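Participant: The following block contains a protein sequence and its predicted model.
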Amino acid sequence: MSPVFRHCPCFRSETDDIQVLEYSHCSLNDVPNEVFAYERTLEELFLDANQIKDLPRPLFHCHGLRKLVLSDNEIQSIPPAIASLINLETLDISKNGILEIPDNIKGCKCLHVIEASVNPLGKLPEGLTQLISLEELYLNDTFLEYLPANFGRLSKIRILELRENHLKILPKSMVRLTELTRLDIGQNDFTDAPEVVGSLTKLVEFWCDSNNISSLPPCLGGLTNLGYLDASRNQLEEIAPELGCCVNLCDITLSTNRLKELPNTFGNLKNVTILRLDENCLSALPESIGNLSQLEELIVSYNDLESLPTSIGLLRNLHTLIADENLIEELPPEVGSCVRLSILSLRDNRLTYVPDELGHLASLKVLSLSGNMLQFLPFSVAKLPKLQALWLSENQTKPLVPLQSDIDPDTGQRILTCFLLPQVPLEEPRDHGGEREGIDIDKEARQQIKFASDITVEQPGKLVRAPTPYPKELKAHAKHARNYALKLKEGSREGSDEPVVANEFEHLI
């Protein structure tokens, strides 16, 4: 395949000054020789997604190269001659089999970006810490167990990604990385949140998910510019109240931990728009959560919540509330004040009724109430103008079921009912306070579809309304019965005595 020439001033002759060559996805085994014909003018070279194994020495005679992309090849080593690329600004060697970065990479003084993810490096050379112009460094999945002690020399670095390694600590010299805005240490072996992080005052994104961190320390309270925090899939049992000082936080993910409570200072995070707290051990949410005036999405599924705070009615920007798999017995009427609420999911709780104020949710599109103990629905639900899906059972065939008005014999109030009401919940074990594995098994069991006819009714004489299962076998039997009945009817016209038998099948026709 021919190379793609870009940024060429004209097409006058073969001696034109070619600045960019692109050989991406060309099934190359070697660097094409024609590259070296433009060593004087070449500034950008794309060789990604090929099968190149070796880098020839003439490649490093292209002293004007500013961008070199070698990702997704079969390269195992970087020649020391790379130091001759003194104008190189971007180097992408990701997705190769490189075992070592040469120490004399320090000669590439102009490097701003290094992408070396997905290589079996194991360690970094000291020379890399001398690249003082470096602004972005990507080292995800590189088998790192530690960083050089002098890593703090990279004082201009803004983005540092270290995901999916074997790191347990960060060097103290990293306190000098005062320009850092994104730090990703997810999927490592940290048992504590590194203290040096608290000194990175310009940090905007902090990813520490999928470690073994037990608490978020007070030092994080100094990250006043922090906007995104992901500490999911850890062993978190405690969050320091000082986290409430991170007033610019807008996206918080604390899913799959062991949190039993949140600090009341969470109410100070008034810029939060997304808060994910699912798969924890929370028994209550702080009343101060009503102060999160910008909150749009709240996910608290798979906890031990017995109720929702009344202050939830103050969340006027909330459009998604998912509180599945809890112990909620009562929904506060104040939820009717969440005027922008579009999705409300309360599946598998212990609700016996929902308040009339639900009818005030003019923006509500999806309402999931399956797996509760509802006797009926308030008549106000019929007034929801935008409702598109009402889930009352896991095995519904349609998102909306026809509702009929009725009168509650106990209160005389007008109500709504259907063949799925009153609900008869399936009794299954809950183990939200145990290990995460127990929760996953419990979750899987809940996702299995069961028919209401399989439920044992303890109260004799109680009618359970449920749709009749109609599998293929029953269809086949019905068709056979229909044909047999027709034959019997035809026989009756000829004077046979079989019409009486035919009547027994007429209900199947």
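Facilitator: Alright, I've got the coordinates.
Participant: rest of the way, CA atoms for contacts and neighbours
Facilitator: Fine.
Participant: burial measure for Pro332, as a count.
Facilitator: Pro332 has 18 neighbours, counted by other Cα atoms under 10 Å.
Participant: And here is the other one:
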Amino acid sequence: METGNVIPDDGLRVAINQAMGRTENPLVDVTLRDINVHPIRDLTVNTWSFVGEEYYLVESLRGLEHLTSLRTLDVYEPWPVNLPDRSNLPHLESLHLTSYNGEHLPEPTGSFPALHSIIIEDGGLVDLPAAMFSPIGKDPGSSVSTQLTIENAGHFTTLPDNPGQRPVFRAITISGTATTELPESLGGVTSVESITLKKNPRLSRIPEGLATLSNLTRVDISWSPELSSLPSSLFEVQTLDTLNVVRTGLTGLPSTLGDVSSLRLVDVSHNAIVTLPDSIGRLDKLESFVASANRIPALPSSITALPSLYYLDLSENQLTTLPSGLGAAVGLRFLLLSHNQLNDGLPEDISQIRLLEAINLGNNNLTRTPAFLNHRLGQGRENDDSLVNVHLNANPIATVPESVLTSHATIDLEGTNVSPEDPVVQRANEDGSDVAFTFS
């Protein structure tokens, strides 16, 4: 290692010599971290090792192109003012830049055939050189972490048009950027398993090309208010397991939603959805569906035919009624319907949901206890003595009929017109009935 002529004192020079020594093997890992100690204005890298626990503030970095065996380059803030050309690094696998303040990285004159992990955090970058995504010979081994991550880079706007030429990334994260859309060629990254897009306030379009991602299992999109729709082709991906699209401008879901036989978990909460496609009834493996905080006035009847559905959250919508047939949802345990406009006359067959553990009907327009409470709830849980939790709080309910005493439930009546002195409530407390009432 050669250093500039501004090393503060001989003591530091000795420390550097102790921490970095010549080696028979060329350098394979460079990590520079700023702890605001021992500032060095210039650092020229040749074939010296950078090891040990000593870290230095470096204002420029030169000579990386000579480290032909370099595998990892990991630099923390503040990044050197001028990043040199990183060409001729055939073994570089991982590039991690934090708080790089330049707008552009130097355009390399060579390629990086082994590069499979790119992490950009914070800083002023607006794009990445296309050469970083040049074709490679083969995918890395299964034990290697592969990712393209750009986080909290508020000036970043553009991925190059050719990321599909480097099909090695298993996880792609674009979060906290100024990106407006992703390149169509992203669909060429056939190895990708997870896509995360969060807090991109200008993101308005997801490319149709994602249909070609034959290994995609997870899509997570949130806090992107300009995104109003999802491409129908996304649901041609037959490996998709988890879909989270939260706090965007989404107004609906494509009718192709039901084509993804593998889909288990869906969260589309805090959007502007007004309808759900009838095809949802074809999602035989769907276990959790969350669509709270939307504008949904009615549910498709097919939603009652989901055999694997475990958790259904439709709270904070505009529902006035529920479809009959909910009793056919044999696996349903949690049904959350608070803060809607539900009226009396809810389906009595809710009592047939054999594994039911909780139903929340708080903050609706119910004037009497639902008829399904006239039956024993949770009958399929013979080995479970716990009561089914039924929340009727903040409804204009005035009385409780005696038939409710057989419901095998804990019924929350806080904020209703029912008094703790109600005769039926008193009888439940005195007779050890199979029901319990709460008012707090």
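Facilitator: On my side now, so go ahead. For clarity, every value in this text was computed on a predicted model and none was experimentally measured.
Participant: State whether Ile114 of the first structure is indeed within a strand.
Facilitator: Yes - Ile114 of the first structure sits within a strand when classified using DSSP: H, G, I helix; E, B strand; the rest coil.
Participant: Counterpart of it over in the second structure?
Facilitator: Mapped onto the second structure by TM-score structural alignment, Ile114 of the first structure lines up with Leu95.
Participant: Its match contacts Leu70, doesn't it?
Facilitator: No - using Cα atoms under 8 Å, Leu95 of the second structure is not in contact with Leu70; the gap is 10.5 Å.
Participant: Between these two, point out the one with more neighbours.
Facilitator: Leu70 (22 against 17).
Participant: quick one, helices of the stretch 401-509 of the first structure?
Facilitator: With helices called from DSSP state H, counting those that start in this stretch, the stretch 401-509 of the first structure shows them at 436-446, 472-493, 499-503.
Participant: Pull the residues that contact stretch 126-142 of the first structure.
Facilitator: Residues outside stretch 126-142 of the first structure that contact it (Cα atoms under 8 Å, 6 or more residues apart in numbering) are 102-106, 108-122, 148, 150-165.
Participant: What's the end-to-end length of it?
Facilitator: Stretch 126-142 of the first structure has its terminal residues 16 Å apart, counting by Cα to Cα, to the nearest Å.
Participant: for stretch 311-323 of the second structure, same thing?
Facilitator: Note: stretch 311-323 of the second structure ends 17 Å apart using Cα to Cα.
Participant: which residues in the first structure does it align to?
Facilitator: Stretch 311-323 of the second structure corresponds to residues 320-332 in the first structure, going by TM-score structural alignment.
Participant: What lies in contact with that stretch?
Facilitator: Contact with stretch 320-332 of the first structure is made by 296-310, 341-355, as judged by Cα under 8 Å, 6+ apart.
Participant: 7 Å - rerun?
Facilitator: Contact with stretch 320-332 of the first structure is made by 296-308, 310, 341-352, 354-355, as judged by Cα atoms under 7 Å, 6 or more residues apart in numbering.
Participant: from the chain's centre, how far out does it sit?
Facilitator: In this view, stretch 320-332 of the first structure has its centroid 21 Å away from the chain centroid, taken as Cα atoms, centre = their mean, to the nearest Å.
Participant: residue boundaries of the helices in the stretch 1-150 of the second structure?
Facilitator: Remark: helices assigned in the stretch 1-150 of the second structure by DSSP H, counting those that start in this stretch are 10-19.
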